[in-house]
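only geometry, no sequence info:
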């Protein structure tokens, strides 16, 4: 950092801090400009040097992610990633967070999160075809959590339903670690409609810069800085930092943009998301190696008396910035006006690599573009040499500390009661209360409805002039992360998130191809927080390399912390959400998680029940340990990558051969919960035979671990399937039992035939299907 100027600083330390800037960063701004910034320029640096925009704490860690592969057409650095899914089709996808806005104003925070990610997709020249979300909340016993939860779900459904994009999948966890600081991660998927992928780099000196879309107001002021600070009791006063969205206007915007892109008159396009005009002008300039001059007097506004600071930091929604070809301005303006939207020439591309902002005939701001969007602060912090004390304490826990698990149950609870208690836990229970509020069938491409499978499946419509070869192909998508695993072992938890996302896709028959990630963490300025971030990134990077799923982009959301009643900051669980997409060549060869036919045989692929030597299955970090025993402890299950790859390949092969009739990942709650979920979905019972083993019965039933998939196979394929398994998985599989009739219970019995669990379907359905509704009614 530079030596501070001897000239008096025109801003107080409090004013500098209010922009999210540190004293040393202000000194660096002075050095870059050769003078003190004015008020507008200070605000520009504040938002562009926020963690949300420049990733100053995470950028060194992100460099280890694999970003290239034969299917990758556009990787990190643009509005969204683009991959080749075959048959001439190009898929565009990305995930982003809107955590802090959703904590302060749940409905609009979540709604504008959806709107923002949809704009990232169609800015590339793609039509959005689906949305997913990854959500984390506190416990539903807390009235504030219930308010945030219902508001977020309403905001997501409002924007997606009104815009006309199906919300087809996602995941929800509930834990006190997220009380007051929910995680709202929105993912969107689109298909390219333009021949050329639209990128953000401005070019062509003298080309016009067009402002298109909605008007600019004071909503969303300083949203990027707000998203890069810890939440406090005073955060309610930051409601102006939460944007207000209009999904109907955005529906017109996508149509106008795609029509404009197809004319060839657009050189570059950039969404005005975080940091609004400041971000879009500086990033377009840097990405093109040019400068941009913009006149604020030409920007359409909806409020009077706005000053440059407000124009530049506003995050009003549904706005874009275009660079057009000179002489074709009116052609673009006419398109937007036909859709009822604003489109004005507000500036031009200039040779000098600066962002120059004009206002009322004067220069309101003039800053080197690279200082805002390229050569930004970077903090390479030291990573703890060994796990912090809380992790070492957790790892010292062992299953031997639990009461003895007898055939009758544990801790005064029968195994039937334990199963029902887990099924009614909101994290495991049915999410139908949520997804019934989403339109998941609009556009008529949703092949698998929410709740029906471990991943969403979408039909790919053939392109215009297509010979029909793509008419039966599809894509699958999922989001995944077990935050408790990451909390107790950030490296292993990051690796496990990639493994489970790939497993979810494999369970529907899809080949995993690429990842977008959303890194939700606490403060990186605290040694434990940075260790969690660094280790989780290392796990994600290794996972993406091992599963051959390069990262195409994503989002980093740090400073996710709240303040407890004693004024102490409490970080969330580290939560690196993985959004993954896969390809399906034939939609006739897919399957869901529900049992289909009485008489089908049930198999467990992966680590067999009763395997005492394998650390891939454990009660450590499990939902059972947390819910039944109130403990967050132990080592999370170890990821066996070689076994994962073999199990997932076997599952995909069985589905593509038409042998497998259902497939379901055994995740939270272990094999017993996976069996119950498949039984509930298929409305069929089963009799399961446990092996003769010395392993604890609760570990057999509820131990968690990767590389485990439950599948069912029709009788005519038993011999073919078992021959294949013997050849490719050796001893890493077993038969569990047979699917029974609709009026039969789910029975899990010992080798001697004594039932540990025997629960009828109506009882399981009641516990599982209505748990969230009951929690909200309390």
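That came through fine. Please read all numbers here as calculations on a predicted model, not as lab measurements.

C-alpha only now, for contacts and for neighbours.
Fine.

so residue 286, which state does it fall into?
Classification of residue 286 by DSSP: H, G, I helix; E, B strand; the rest coil places it in helix.

now do the same contact list for it.
Residue 286 makes contacts with 201, 353, 369, 370, 373, 374, as judged by C-alpha atoms under 8 Å, 6 or more residues apart in numbering.

on the three-state scheme, residue 331 is what?
helix.

what is the burial count for it?
Using other C-alpha atoms under 10 Å, the number of residues around residue 331 comes to 13.

what about the residue nearest to it when sequence neighbours are not counted, distance to residue 322?
The spatially closest residue to residue 331, leaving aside those adjacent along the chain, is residue 265, at 7.9 Å (C-alpha to C-alpha, 6 or more residues apart in numbering). For residue 265, the distance to residue 322 (C-alpha to C-alpha, to the nearest Å) stands at 10 Å.

quick one: which of these two has more around it?
Higher neighbour count among residue 265 and residue 322: residue 322, with 28 against 18, using other C-alpha under 10 Å.

in this structure the residue nearest to residue 331 contacts residue 324, no?
Yes: look at residue 265 against residue 324 with C-alpha atoms under 8 Å: they come within range, at 5.7 Å.

tell me how far the residue nearest to residue 331 lies from residue 130.
28 Å.

and if you look at residue 746?
If you go by C-alpha to C-alpha, the gap between residue 746 and residue 130 works out to 35 Å.

now do whichever strand or helix holds residue 553: which elements does it pack against?
In the assignment (DSSP states H and E), residue 553 maps to strand 551-557. With contacts defined as 3 or more C-alpha pairs under 8 Å, 6 or more residues apart in numbering; DSSP states H and E, strand 551-557 has these neighbours: helix 51-54, strand 81-86, strand 89-97, strand 511-520.

give me the contact list for the longest one.
For strand 511-520, the surrounding residues in contact (C-alpha under 8 Å, 6+ apart) are 71, 81, 83, 93-97, 183, 185, 502, 505-506, 544, 547-558, 560, 574-584, 652.

got it, and the shortest one?
For helix 51-54, the surrounding residues in contact (C-alpha under 8 Å, 6+ apart) are 47-48, 57, 224-225, 227-228, 274-275, 373, 376-377, 556-558.

change it to 6 Å
The contact list for helix 51-54 (C-alpha atoms under 6 Å, 6 or more residues apart in numbering) reads 224, 228.

what's the answer for stretch 225-241, then?
Counting by C-alpha under 6 Å, 6+ apart, 20, 47, 50-52, 100, 104, 219-223, 559, 561-563 sit against stretch 225-241.

endpoint to endpoint, that stretch covers what distance?
Stretch 225-241 has an end-to-end distance of 9 Å (criterion: C-alpha to C-alpha).

same deal with stretch 702-714?
27 Å.

then this one, side by side with the first:
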């Protein structure tokens, strides 16, 4: 077979090419020919196909994502924003923290263990590439119905992959979510987040500058796993029998990644790199084109020098391979020897595969023959931009008119008690300890808070006790009812969770999980959610630092609920002042902060008791969220609050049960004036939290709330060994613990 060189491509313009099989549209293929003024070579076609995929190019979403920049709030803490491997924020004392959340949804459905494991590996390398030491991971997960046979196939593999990879890296898993809903059947969402810490001067960017600088590929050898993997697989819809194409899912090696991390950090300490990029989706196609595109010159690569695990790989396959645990660095010639010495010390393979050139082209050669000659920006940053048609779906009005507030409520206290026990034992509200116990949450010794706390928290500086808190949240049911409000509710809940632990929210990352962009109804959901999130971040003063879009999450015509997952990062000056959720001190007073209304649309109660989804989600008041956060942070810092728990799914009763079980103490509650027991216990009104206040601090705390205008209602006391609602019912903690803790193991063990 004749090698398809640039010269050969120019001489054979009519040769048929498999552009359609590689996921390109005809107009996209014609655009490539127009850019090159000839047909592409096979290697060029491979590069454009993966880099112009939905997963890599954001071609359907970028017209909406630009709002995150246009509406970005002023924030002095933001050091690196959208466009790099991950965002970076200033947390004080000379420290910077980088964090990002991404998806690995489709690979995790096909091969749950490796899909999830390599999702963790990929996000860790994104953080590493910024110059930071990874210090913690989190995993927001969504699965189909808890009792569905396929959930029992997918979930254990995903959990084992996350735990296996993260535990081997020695990274604590400090938070996340596990949600079950039939809409995710066949389309589980496996989102992964990583947090890293560095000093300001250690920030590194992905660019190739300096003519004559060497391009070094280091890490694992390149194999046949993941060829076209996430870049192609995450860019199309699954049909009823599975994906229409099944590229190999990447195979991870966490021990190789651990060596790569330590090797890279030593390289950073000796200031040996001018630019660096991890190899994730689209592999070498991505790393070379993005480095060259962001730099000041061109790049020449000798592809046949790439170390291989499989000598039979073609140039196209090498460029498309998404083999894991690989990085690409740009190094000055005088520093190359030392770079290679450090790699040898850590038993990491490193090879000079090219150099930065004076020109403006990315040129790739195979045994002396040129197989790629492209303007790198056209590959990496100037892909197609689609203004997809979108329209509010015809069924939206009927869905919102099907008001959950009109559902039949419990007829008496006994029925209310029964429904609360059913709620506490439901898969989404039940304890996820069977899952989270498979993760090491305390390795490295700096974990301050972890599941099931409102947010994860790690110590950044062991001398000053500076720390950061992170929470991830999202509610697809709310977003299905109103995507704009649903996205803001996800943001508000994550923001509230961080504040409830005592940390000041600073910035966000997001993972936007939606169905097919070719469906106008889905595109409307995406447009509305993005608009809601951008408006919400502006109101709260929390800029978007980066994130991920995952589209085509649907089987046939059935899309998942729109699921924007929002990660909020906050800073706390002294982690010893953090606020846990546990009710631990008998006699402390319980206060409900915020306003409670009859809001049951999308609620856990409507789902568990009535299998219903309809109406409107809770109202969003971002000014109230800011005020609530200020009170929670001040109360924690000044010793007025010993425990706090945000209110979200399941309302007051779910939060009280979780805090009681966490602390091993009961609570006696009184229904506030103006509310009935049902609304008080189960409403999901936003902008609320429950706090435990020492009696000695009650006056100071209530004065603070009153002075700032935040409603604070005394609703009970920590006492006894049951959850008692005066005049209604009492449930022993032993009964609640059984209901709460046996569901998930019973379904999945």
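Alright, I've got the coordinates. Fair warning: this is a prediction, and the values are worked out from it, not measured in the lab.

what residue in the second structure is paired with the residue nearest to residue 331 of the first structure?
Aligned by TM-score structural alignment, residue 265 of the first structure pairs with residue 272 of the second structure.

need the strands for the stretch 201-350 of the second structure, in chain order.
214-219, 238-239, 242-243, 275-278, 298-302, 326-331, 349-357 (DSSP state E, counting those that start in this stretch).

same question for the stretch 451-600 of the second structure.
Counting by DSSP E, counting those that start in this stretch, the stretch 451-600 of the second structure has strands at residues 456-459, 467-473, 504-513, 544-550, 554-555, 558-559, 563-572, 589-593.

which bit of the first structure covers the third one?
Which is strand 504-513 of the second structure. Strand 504-513 of the second structure maps onto residues 511-520 of the first structure, going by TM-score structural alignment.

distance from the matching stretch to the middle of the chain?
Taking the mean of its C-alpha atoms, stretch 511-520 of the first structure sits 8 Å from the chain's own mean (C-alpha atoms, centre = their mean, to the nearest Å).

ok so, going back, okay if I get the strands of the stretch 451-600 of the second structure as a markdown table plus mean neighbour count and distance to residue 646 of the second structure?
Listed next are these as a markdown table, based on neighbours: other C-alpha atoms under 10 Å; distance: least, C-alpha to C-alpha, whole Å:
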| stretch | mean neighbour count | distance to residue 646 of the second structure |
| --- | --- | --- |
| strand 456-459 | 27 | 14 |
| strand 467-473 | 30 | 12 |
| strand 504-513 | 26 | 15 |
| strand 544-550 | 24 | 23 |
| strand 554-555 | 23 | 32 |
| strand 558-559 | 19 | 30 |
| strand 563-572 | 29 | 14 |
| strand 589-593 | 24 | 9 |
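
spatially central residue in the second structure, please.
Central residue of the second structure (C-alpha atoms, centre = their mean): residue 101, 3.0 Å from the mean position.

ok, that residue touching residue 192?
Yes: contact criterion C-alpha atoms under 6 Å: residue 101 of the second structure and residue 192 qualify, at 5.4 Å.

what angle separates the strand of greatest length in the first structure from strand 89-97?
Longest strand of the first structure, by residue count under DSSP state E: strand 126-137. Counting by axes from the mean of the first three to the mean of the last three C-alpha atoms, to 10 degrees, strand 126-137 of the first structure lies at 30 degrees to strand 89-97.

which part of the second structure matches strand 126-137 of the first structure?
The aligned range for strand 126-137 of the first structure in the second structure is 132-143, by TM-score structural alignment.

then stretch 702-714 of the first structure?
The aligned range for stretch 702-714 of the first structure is 682-694, by TM-score structural alignment.

how far does the matching stretch sit from the chain's center?
With C-alpha atoms, centre = their mean, you get 26 Å for stretch 682-694 of the second structure.

flag every buried residue along it.
Using 16 or more other C-alpha atoms under 10 Å as the test for burial, stretch 682-694 of the second structure gives 682-694.

ok, so of these, who is nearest residue 34 of the second structure?
residue 686 (52.4 Å; C-alpha to C-alpha).

how close does that closest one get to residue 396 of the second structure?
Residue 686 of the second structure sits 22 Å away from residue 396 of the second structure, going by C-alpha to C-alpha.

same check on residue 182 of the second structure?
Distance of residue 182 of the second structure to residue 396 of the second structure, given as C-alpha to C-alpha: 19 Å.

could you report the distance from the aligned partner of residue 291 of the second structure in the first structure to residue 256 of the first structure?
When the first structure is aligned by TM-score structural alignment, the residue opposite residue 291 of the second structure is residue 284. Distance from residue 284 of the first structure to residue 256 of the first structure, counting by C-alpha to C-alpha: 20 Å.

same deal with residue 608 of the first structure?
Taking C-alpha to C-alpha as the measure, residue 608 of the first structure falls 55 Å from residue 256 of the first structure.

who's more crowded, the two?
residue 256 (23 against 20).

now the counterpart of residue 209 of the second structure in the first structure: closest residue in space that isn't a chain neighbour?
The alignment partner of residue 209 of the second structure in the first structure, by TM-score structural alignment, is residue 203. Once flanking residues are discounted, residue 203 of the first structure sits nearest to residue 288: 5.6 Å by C-alpha to C-alpha, 6+ apart.

test my guess that the one you found contacts residue 204.
No: counting by C-alpha under 6 Å, residue 288 of the first structure does not reach residue 204; the two are 9.1 Å apart.

average gap between the longest strand of the first structure and the second structure?
Its matched residues in the second structure lie on average 0.5 Å from strand 126-137 of the first structure after superposition (mean C-alpha distance after the TM-score superposition for the first structure).

and the strands of the stretch 451-600 of the second structure as TSV, adding distance to residue 676 of the second structure?
Below are the strands of the stretch 451-600 of the second structure laid out as TSV (distance: least, C-alpha to C-alpha, whole Å):
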stretch	distance to residue 676 of the second structure
strand 456-459	34
strand 467-473	29
strand 504-513	34
strand 544-550	40
strand 554-555	41
strand 558-559	38
strand 563-572	32
strand 589-593	15
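
other residues contacting stretch 635-653 of the second structure?
Here stretch 635-653 of the second structure makes contact (C-alpha under 6 Å, 6+ apart) with 500, 502, 579-582, 604, 681-684, 688-693, 697.
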